[in-house]
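Novice: Pasting the sequence and the predicted coordinates here, then a few questions.
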Amino acid sequence: LSNLHSISCQLQGQFHLNGMHKAGDVVLGGLFEIHFFSVFPDLSFTSEPQEPTCHSFDVLGFRQAQTMVFAIDEINRNPDLLPRVTLGYSLYDNCVKLGIGFRAALSLASGREEQFILEDNCVGTPPVLGIVGDSSSTRSIAISTVLGLYRVPMVSYFATCSCLSDRQKFPSFFRTIPSDAFQVRAMIQILRHFGWTWTGLLVSDDDYGLHAAGSFQSHLSQSGGGCLAYLEVLPWGNDRAELRRIVDVMRKSTARVVIVFAHESHMINLMEEVVRQNVTDLQWMASEAWIAATVLQTPKLMPYIGGTLGIAIRRGEIPGFRDFLLQIRPDLQHNNSYGNSMVNLFWEYTFQCRFAPPHAGWVEAGGSLCTGQEDPELVVNEFLDISNLRPEYNVYKAVYALAYALDDMLKCEPGRGPFTGNSCGTLQRVEPWQLVYYMEKVNFTTPFGDHVSFDENGDAAPMYDIMNWLWLPDGRIQIQNVGQVKESVKGEELTLDQDKIFWNTESKEPPRSVCSETCPPGTRMARKKGQPVCCFDCIPCSEGEISEKNDSLECTSCPEDFWSGPQRDHCVHKKTEFLSYQEPLGICLTATSLLGTFICAVVLGIFMYYHSTPLVRANNSELSFQLLLSLKLCFLCSLLFIGRPRLWTCQLRHAAFGISFVLCVSCILVKTMVVLAVFKASRPGGGDSLKMFGAAQQRGTVVVLTSIQAAICTAWIVSASPAPHKNTQYHKDKIVYECVVGSTVGFAVLLGYIGLLAILSFMLAFLARNLPDNFNEAKLITFSLLIFCAVWIAFVPAYVNSPGKYADAVEVFAILASSFGLLLALFGPKCYVILLRPERNTKKAVMGRGIQ
C-alpha cells in the first residue's frame, strides 16, 4: 500500500499467447483462430504445468486477424470517424481451444501490466473497450458469460448459436453474422422449394451443433415443412466405430438429403468413412461452418460431395485490403507475444514449408505442419485471394460497429447524455457498459452497400448467400453463388437461380427425398403408426368427400346438393331422380294413362251415340255418363304424379286422386243402390222404394259423398300441406325429388274414405249378385269392385316399401290398374253387346234374359 488513497496490484502470472498489438487512445481486442490444433502437456501435479503449444498455421484465420488490423488503420486515417482519437488493437490466437481462448479473453479484459495503481477515483480507460470475437459459439458462450458481468461489449463475426440471442444471459454480446435460427429457417425454405420433406441431420457435438439441431427440429415442426429421418451427433474425436455406424445409418436410410451443422474437422473425418463405404447418392446441405471448406474440395471427394448446397455468410468487398496484405512484413524486433508474433509465424510457415523435404509424412515448420508437397506461392495466393471475403467482411463490420458506437458516445453533449444526471461518457473516463448503450443504436452502411445495425437481441440483419459446389469437367471444383435468402416483412425471402445449380445425379435433376410420395387430390394422408409424420399412406376419400390439394390431411364433405366426382377431387351436382316423362317407365305410365282416358272417351261416345237403346237406358245412363267422366279424371290425375314435383302438383295430385276416385266409387255405390231399389220396386208393393231414390236423390248422394272427400282434402292441405322434398336418404349420390304427404293422418283418412265407400259398394253389390238376370249389373259391379279392392290392398305395402320415384310409380300403377279394372268390368260387356251383339240390345232381350 503506497497510501490510503491508492492500491498497488500485482499480476500473479502471465499467459504466453501468440498475438499482435498496437497502442492507441482506445484499444480494441480480438480473438482469432491462427492455429488449427493445440497440445496440452501432461499434468504431473508436482510442478507448475507448462503452457500448451499450438500447431498447424491457419492462413485464413490469420487473414481475418489482418482484416481487423486493416479496419483499425482505415478508421485512424478517416478524419470523419473518431477524429482526434487513435484506435489500437490487441489480438490473440485462441488455437481453436476453449481454454486458450478463455485465457486470451481474460488477458484482454484485465490487461498484461505487471503492476498498476488503482486510484480512488478510478480514472482511466480499461485495457480494452470492446472485443471482436470469438469465432466459435462454445467459446463465445463461455467468454460472454464472464465479460457480460462487466458489460464489456463483445462482437462475434462467426458465432451463430441462437442461444447467444438471450439478452438476460449475454447482455453485452453482439454479432455481425446471423444466428442459427435464421440459418435454420433459410435451410427449411430451400427444403420446401425442392420438396424435400424427408431429411437426415448431422450435427457436431458442441454448443453450435446441438443448439442447431434443437432449433432445426423446432422450426421444422412449426412450419410443417418435413421431418427427420435420423439425427446423429458427430463425435469430436476420430472415433471410427461411431463414424462407421453413422454412415451406415445414412446409407440404409431412404432420405437422400443430408443436412450438416458441423465444422471442417468433423467433415474431414466423416468424408473418409463415406468414401470407405462408397455412399455416393446423397445430396449434402452445408451450414456456413463448412460450406467454404477448401480442404474438402478435392477431386477424390467430388463423386461423393459434389453438388453440395449450403448457406454461406454474406460475401463483401473491402477496398484496398489486398494492397494492405501485400505490405505485411515480419516483425524482426518483436518475435514474442507482446509484438507481432502472428506475422512472424506466418512468414516462418511460408518460408520453412518452401524448404521442407518432399515426402509423404509431416514435418513441423514454425509451429505448423507442412508436407513436402507445399507450394508457398499457393499459400500466399490463398492468403491474398480476396474474391470471397465472408468471415473477413464480418470482422470488418464488427470493428466499424465498435468505432461508430464510440464515435456516437464521444459526440455526446454534456448535460444531454443518456446516463445518470444526463451525463456523457468521456475518453478519460469511459466505461465498457456505456459503449454497450451506443452499440445497441449503431446504424451505418458499409462501402459495399450493406446496412449494419443490431436488433434488441444483439443480432445483425439476417442475410445469407446460397452456394453450390460445381464439379467442372476438367476435375476442378468451383463454389458458385446460386441465390440469396434474407429477412423481409413477409418472412424469409428466398431467391434461387435453379438453372445454375449443379446436381451430382445421373439425371442432373434435383433428387427426390420423401418418406412417402405425395398424396394426389382425391386422397388423404394417414399416418403410419410409430413413424414420423412424413411417413404416411394415401387413403382414398369416402363417397361424398373430396380433397382438392396434394397431401390433404382431411377430406371435406361436399355440400348437400353435391356429390364427389369419380376421382374424388371435386364435387359435382348430384343426379336428380323423379318419375320423369323422359324415362321409359314414365313414358309407359303416361301412355297407359292417355290410353285409358281415350278408351273412356270412346266408351262415352258409344254410350252417347246409343243412348236411346234399351241396354243403355236400362243401366241408368246418367250415372254411367258420370262414372265414365270420373274414370277419365282418374286416368288423367295419374299424370300429376309424373314430372318434377312442385308445390301445386304435390297439393293437387292427392286431392285430384282422392276426389276422382270418391266420385267414381260414389257413382258405383249409387248404381248398386239403384239396382237394389229397382229390384225391390219390381216386387208387389215395392213401387215406393224407387220413388224415394229417384234421379235427384241419386245426384245428391253422389255430390254429398264427393263433397265429404273434398272437405277432407281441403282440411289436409290447409293444416299440413303436401310439399316437394329433396330426399337424400335413399341414395347418397342422388337427390330424389318427392312429394311428402305432410300429414300421414290426412293421407290415411283420404284412402280410408275411398276404401270405406268401395267396401260398402262391394257388400251391396255382393248381396245383389243373385238377382234375376235382367238385373245382373250387380254381378259386374261386384267383380269390378273386387278388382278395385285387390289393387288398393296390394298398393299399401308396395307403396310403403318403394323408395323415391318408384313409390310414385306404384301409386300411378294402382290408379291405372283400378281404373282399368272398373272400366273394363263395368263397360266392357255392355260395349260388346252394343257393338258386336246388337240383336241382344232390345227391350225384349234386356227384360227377358238380361245380358249373358
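Specialist: Alright, I've got the coordinates.
Novice: rest of the way, CA atoms for contacts and neighbours
Specialist: Noted.
Novice: For the closest residue to Ile305 other than its chain neighbours, list the residues it contacts.
Specialist: Counting by C-alpha to C-alpha, 6 or more residues apart in numbering, Ile305 lies nearest to Trp284, which is 6.6 Å off, once chain neighbours are set aside. By C-alpha atoms under 8 Å, 6 or more residues apart in numbering, Trp284 lies in contact with Val257, Val258, Ile259, Val260, Ile305, Gly307, Thr308, Leu309.
Novice: Which of those residues fall in helices?
Specialist: When the contacts of Trp284 are checked against helices (DSSP state H), the matches are Ile305.
Novice: returning to what we had before: please confirm that the residue nearest to Ile305 is located within a strand.
Specialist: Yes. Assessed by DSSP: H, G, I helix; E, B strand; the rest coil, Trp284 belongs to a strand.
Novice: Ile599 versus that one, what's the distance?
Specialist: Note on Trp284: its distance to Ile599, by C-alpha to C-alpha, to the nearest Å, is 90 Å.
Novice: What of Leu780?
Specialist: For Leu780 relative to Ile599 (C-alpha to C-alpha), the value is 18 Å.
Novice: The two - which one has more neighbours?
Specialist: Leu780 (20 against 17; other C-alpha atoms under 10 Å).
Novice: That one is in contact with Ala825, isn't it?
Specialist: Yes. Shown here, Leu780 and Ala825 form a contact pair, counting by C-alpha atoms under 8 Å, at 5.9 Å.
Novice: Touching both of those two, which residues are there?
Specialist: Joint contacts of Leu780 and Ala825 (C-alpha under 8 Å, 6+ apart) do not exist.
Novice: follow-up on the earlier one: which of the contacts of Trp284 lies closest to Gly415?
Specialist: Val260 (53.4 Å; C-alpha to C-alpha).
Novice: Comparison target below:
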Amino acid sequence: MWPFFHTSLRLLMLLYSCFSSTTSSSCRLQGRFDLNGMHKAGDVVLGGLFEIHFFSAFPDQSFTSEPQQPTCHGFDVIGFRQAQTMAFAIEEINRNTNLLHNVTLGYRLYDNCNKLGVGFRGALTLASGQEEQIILDETCAGSPPVLGIVGDSSSTRSIAISAVLGLYRVPMVSYFSTCSCLSNRQKFPSFFRTIPSDAFQVRAMIQILNHFGWTWAGLLVSGDDYGLHAARSFQSDLSLSGEGCLAYLEVLPWGNDPAEMRRIVDVMKKSTARVVIVFANEGHMINLMKEVVRQNVTGLQWMASEAWTAAPVLQTPQLMPYLGGTLGIAIRRGEIPGLRKFLLQIHPNLHNHSNSYGNNMVRFWEHTFQCRFPPPPAGWVESGGVICTGEEDLESEGTEFLDLSNLRAEYNVYKAVYALAYALDDMLQCTPGRGPFSGNSCTTLQTMEPWQLVYYLETVNFTTSFGDQVSFDENGDALPIYDIMNWLWLPDGRTKVQNVGEVKRSASKGEELTLFEDKIFWNFQSKKPPRSVCSESCPPGTRMMRMKGKPECCFDCIPCSEGKINSMECTSCPEDFWSSPQRDHCVPKKTEFLSYHEPLGICLTATSLLGTLICAAVLGIFIYYRKTPIVRANNSELSFQLLLSLKLCFLCSLLFIGRPRLWTCQMRHAAFGISFVLCVSCILVKTMVVLAVFKASKPGGGASLKWFGAVQQRGTVLLLTCIQAAICVVWIVSASPLPHKNTQYHSDKIVYECVVGSTVGFAVLLGYIGLLAILSFLLAFLARNLPDNFNEAKLITFSMLIFCAVWVAFVPAYISSPGKHADAVEVFAILASSFGLLVALFGPKCYIILLRPERNTKKAIMGRGVVKS
C-alpha cells in the first residue's frame, strides 16, 4: 500500500509531470511548496504541523506567470514554543536508553500559518516528500518520508488533512483539535488526539451547570466546525439528560459586523438566562466584548470553552468588570522538566544540519527583542530601529516564550510525541512469529509502514513523568481530563486565572467532577453563584406546564389535583397514600371502619353489652323462680336455651366492630347466622309445643304429645342449627369472606370492610333465618287465640312480627349503606331484633314474676280454661 500511496500522492497531489524515454521513465516535481520549517535527520522521522504565524497572504493569480507562494505574517511565540516542545521531546527520547534503543528519531516540522491551504501543503509534503525526481521503475521500497504526524492545532485543518491521510492509514496525533466529529472512526480511521473532544468538554460544562443548578443558559458558538459541532453536542446531551435547556443558539460572525454583534448582545440583554456559554476563539470574543462594553451588559456569568479560557488578551482592566468570575474549561496543565533549559539554548546562529531553524528562528529573535538582523530595509535605522547582534540575553528579557507556568497545549504535544514513540517501540519489539500482521509476522525498521503504527497506537498505554496516564479508546480519543479555571479579579486591578477544580474520566470510576467552591471568585455583589432559571420552581401543590413555543425549562405553575403532588409533572401518590394539604408530599390515607373508639362504635358496643347483661339478668330471674308456675308453664328448658341464644346474638354484634381481619370476617356472619337460627329454632319448637299441648287437651289428641318430648325438642333445635352451620361451612370453604381496603367510596380514605365473598352464601344464610322466622310467625299466629290466661302464642306472634319487620327493613338499608355504615346497619339490625325478642317474650313474664307475684299462680294462669264454641 505504501509504494502506491507514495507514488499516487506525487502524481495526483503534488502535480508531478511525467515523461518517457528509451531508457527509463521518471517523474519530476512541477513545483515545490515553500514552507517554513525545522528539520532533523533520524532513523525514523516524525512530522509536525504548528501555527508559527498568525496570518498568511496569497498573491493574486493572473495565470500569466508562475503562481507565487503564500507569505506568512504575525509571529506566534506560543506556536513556536509548541514546535520547540516537540523538538525537545524527540531529543529527550533519543537520550532515553529504555525507549527506542539504537533507534534515533528525527523530525520535520512545518508552519501552517493558521491557514488551511498552507497546513494542507505541509501535511502532503510530510507524507510524500519533495525529492526532485523519482525513477518509476524502482521498487519505491523503504521507509516513508514520515511515519506519523503530530498536529494539527485546528479542528477544521485536522478534518481536511485526516480525511486524505486516513485513506492510507497515516497516523496523525493532534494536540489541539477538539471537534467531536473527529471521533468518527469510519471517516478518520488513523486520527488520534491527546486533547479531549468537545463532546467531553460539553459534558463537563453540563456537569458544572447541574452542580450549581443552572437550568437556563445561553449558548454562543462560532460558525466553524468547532462551534457548530459543540452546539449539536450541547443540544443532544441536554435533551438526553433532561436537566437543563439553552436560552438561545446564536452563531458568532467571522468578521467584525457591528450590526450582527448588536443583535447578539441585544438577545443576551433580553434573556432571563444569567449564564452564557461561549464556544469560540479569542478573536470572536474580542469583537463580542466590544459590543458588550458599549451596551454595558453586566450581571452575567460567563463560561468559557478551552479556546479562550486562558486568553491574556481578554484579561484586561477594561473587560474584567464584565468577564470577572468567568468559569472556563481548560486542557490539562502539565509540567515538562528540562524544557526551559532546552529553550534557553535557542540561538539564531545555530544553522547546522541538526538545528536548521531557518527563517523561523530569525523571526523569533526579531520578535522577542524587537530588532532586525542586517541588512535592514532602507531608512529603517534612521527611523529608530535596532539591529540584532545575536548576543541578546533571552532569559533576562522575561519573554512570554519562557513562561512555562501554564503548559497546556505544549503538554499535549509532549504526550503526542511520546505516544508515537511508545507505539514505535512496541512495534520494533515484536517477536517474529507472534506478530499481529498476516502470518503472525512483524515489521522491521527498513520495512515498516505507517498503517502498521496505527495498530500499535490503538493499544499504547503509558504514564507521563507528571503522573497522567495516556491511552486511546476505540475512537482514538485519550482519557479526557480538564482543569476548571476561574478568572479572579484582584483588588489592585490585576487578573489571575486560577485552577478551582477538574473533571475527568477514568476507566474505573467514570466521569468525576471536583470543584473547590471556596476558591471561586463570583463577580456579583452577593459573592455567591447566580440563579439562572427560566421559571422559578413551582410552589407546593402545583405542577409545571410548559409554555408554548419556549424550551422545556420555561413553564407556568398549575395547581395539582387531589391525590397528586408536584414534581416535573403532578404524580399520583401510592395506593395507600394521599396528598398533603399543601400538595408537596404524600401522607398515609386516613383509615375508616366501625371502631370501638368512635361515638357510633361506643354506642353499639354499650348497647350490645347492655343486652347481654339483661339476658343474663333475665336468665338469673328464671333460674331463681324456676319452680314458679309461670316459668314451668313456659317450657323452662327452651326458655333457658332461648336466653342463651339471645345472649350469643348480642355478643356476635361485637365481631362487626373494630378493624376487619380475616378471622373476624369469617366469624361474624357465621356467628350471627348460627346464633339467630338457634334463637328462632327455640321459638319455633316452643310454638309447636304450645300447639301440641292445646291439641292434646282435646279428646283423642294425647297421642301427639309423644312427638314433643324433651329429647325431641332438643333434637329439633340441634338439627335446625346444624343445617345453618353446614351452610356457613360451605360458604367459608368455597368463597370465604375477606377483609378489603375499599378506596371507591372516598379517594382520600381507605375504608376497611369485609366482602362477603359469595353473595349467594350470604343470601342463603339470611334466607334460612327468614324461613324459620316466617314459619314461627305463622304457627304462632294460628295459636294466638288459645284459651289461656297467659297466652304464649300471642307473645311469640308479636316477637316474630318485630323480628321480621327489622330484617325486612335491613336489606335495603344494608345495600345502600357504604363502608362502616353497612356494618353499623347490620349491628343495629342484630341488636334491634334481639331486643325485640327479649322484650316481647320475656318482658311480660318478668313483669309478673317481679311486680305481680299474685298472678304467678296456677289458678291465675289457668283461670280461663273454657273454649268458646
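Specialist: In hand now; what should we look at? Quick caveat, the model's predicted, so the values are computed rather than measured.
Novice: Kindly provide the TM-score of these chains.
Specialist: Comparison of the two superposed chains (TM-score structural alignment, normalised by the length of the first structure) gives a TM-score of 0.84, and 824 aligned residues with a C-alpha RMSD of 4.2 Å.
Novice: follow-up on the earlier one: what lines up against the residue nearest to Ile305 of the first structure once you look at the second structure?
Specialist: Using TM-score structural alignment as the criterion, Trp284 of the first structure maps onto Trp302 of the second structure.
Novice: so Ile727 of the second structure touches Val760, yeah?
Specialist: No. Counting by C-alpha under 8 Å, Ile727 of the second structure does not reach Val760; the two are 10.6 Å apart.
Novice: Looking at the two, which has the bigger crowd around it?
Specialist: Just comparing Ile727 of the second structure and Val760: by other C-alpha under 10 Å the higher neighbour count belongs to Ile727, 18 against 12.
Novice: Let me see the contact set for that one.
Specialist: Going by C-alpha under 8 Å, 6+ apart, the list of residues near Ile727 of the second structure reads Gly761, Val764, Leu765.
Novice: Which helix or which strand is home to the nearest residue to Arg855 of the second structure once chain neighbours are set aside?
Specialist: In space, not counting the residues next to it along the chain, Arg855 of the second structure is nearest to Ile848; the distance is 6.4 Å by C-alpha to C-alpha, 6+ apart. Element membership for Ile848 of the second structure, per DSSP states H and E: helix 820-851.
Novice: pull the longest strand from the first structure.
Specialist: Ranked by residue count under DSSP state E, the longest strand found in the first structure is strand 477-488.
Novice: List the buried residues of the helix or strand following that one.
Specialist: With elements assigned by DSSP H and E, the helix or strand that comes after strand 477-488 of the first structure is strand 491-496. Using 16 or more other C-alpha atoms under 10 Å as the test for burial, strand 491-496 of the first structure gives Glu492, Leu494, Leu496.
Novice: just checking, Gly227 of the second structure touches Val221?
Specialist: Yes. Gly227 of the second structure is in contact with Val221 according to C-alpha under 8 Å; the separation is 4.6 Å.
Novice: intersection of neighbour lists for the two?
Specialist: Joint contacts of Gly227 of the second structure and Val221 (C-alpha under 8 Å, 6+ apart) are Phe279, Ala280.
Novice: show me what contacts the aligned partner of Ser817 of the second structure in the first structure?
Specialist: In the first structure, the residue paired with Ser817 of the second structure is Ser802, using TM-score structural alignment. Going by C-alpha under 8 Å, 6+ apart, Ser802 of the first structure touches Val810.
Novice: Can you show me the helices along the stretch 251-400 of the first structure?
Specialist: 264-277, 302-305, 321-326, 341-354, 376-384, 391-410 (DSSP state H, counting those that start in this stretch).
Novice: Of these, flag the one that's most buried.
Specialist: helix 391-410 (a mean of 24; mean count of other C-alpha atoms under 10 Å).
Novice: With the second structure overlaid, report how far it is off on average.
Specialist: With mean C-alpha distance after the TM-score superposition for the first structure, helix 391-410 of the first structure departs from the second structure by a mean of 3.6 Å once superposed.
Novice: Tell me the helix or strand right after that helix.
Specialist: Scanning onward from helix 391-410 of the first structure (DSSP H and E), the first element met is helix 432-439.
Novice: Mind giving me the packing neighbours of that next one?
Specialist: If contacts are counted by 3 or more C-alpha pairs under 8 Å, 6 or more residues apart in numbering; DSSP states H and E, helix 432-439 of the first structure sits against helix 391-410.
Novice: quick one: contacts of the helix it packs on?
Specialist: Here helix 391-410 of the first structure has contacts from 63-64, 67-68, 71-72, 75, 81-82, 130, 132, 155-158, 175-177, 313, 315-318, 424-427, 434-435, 438-439, 441-442, 444, 446, 452, using C-alpha under 8 Å, 6+ apart.
Novice: same question, stretch 82-89 of the first structure
Specialist: Identification of contacts with stretch 82-89 of the first structure by C-alpha under 8 Å, 6+ apart yields 20-30, 69, 72-73, 75-76, 403-404, 406-407.
Novice: buried sites along it?
Specialist: Across stretch 82-89 of the first structure, burial judged by 16+ other C-alpha under 10 Å covers Leu82, Val85, Thr86, Leu87, Gly88, Tyr89.
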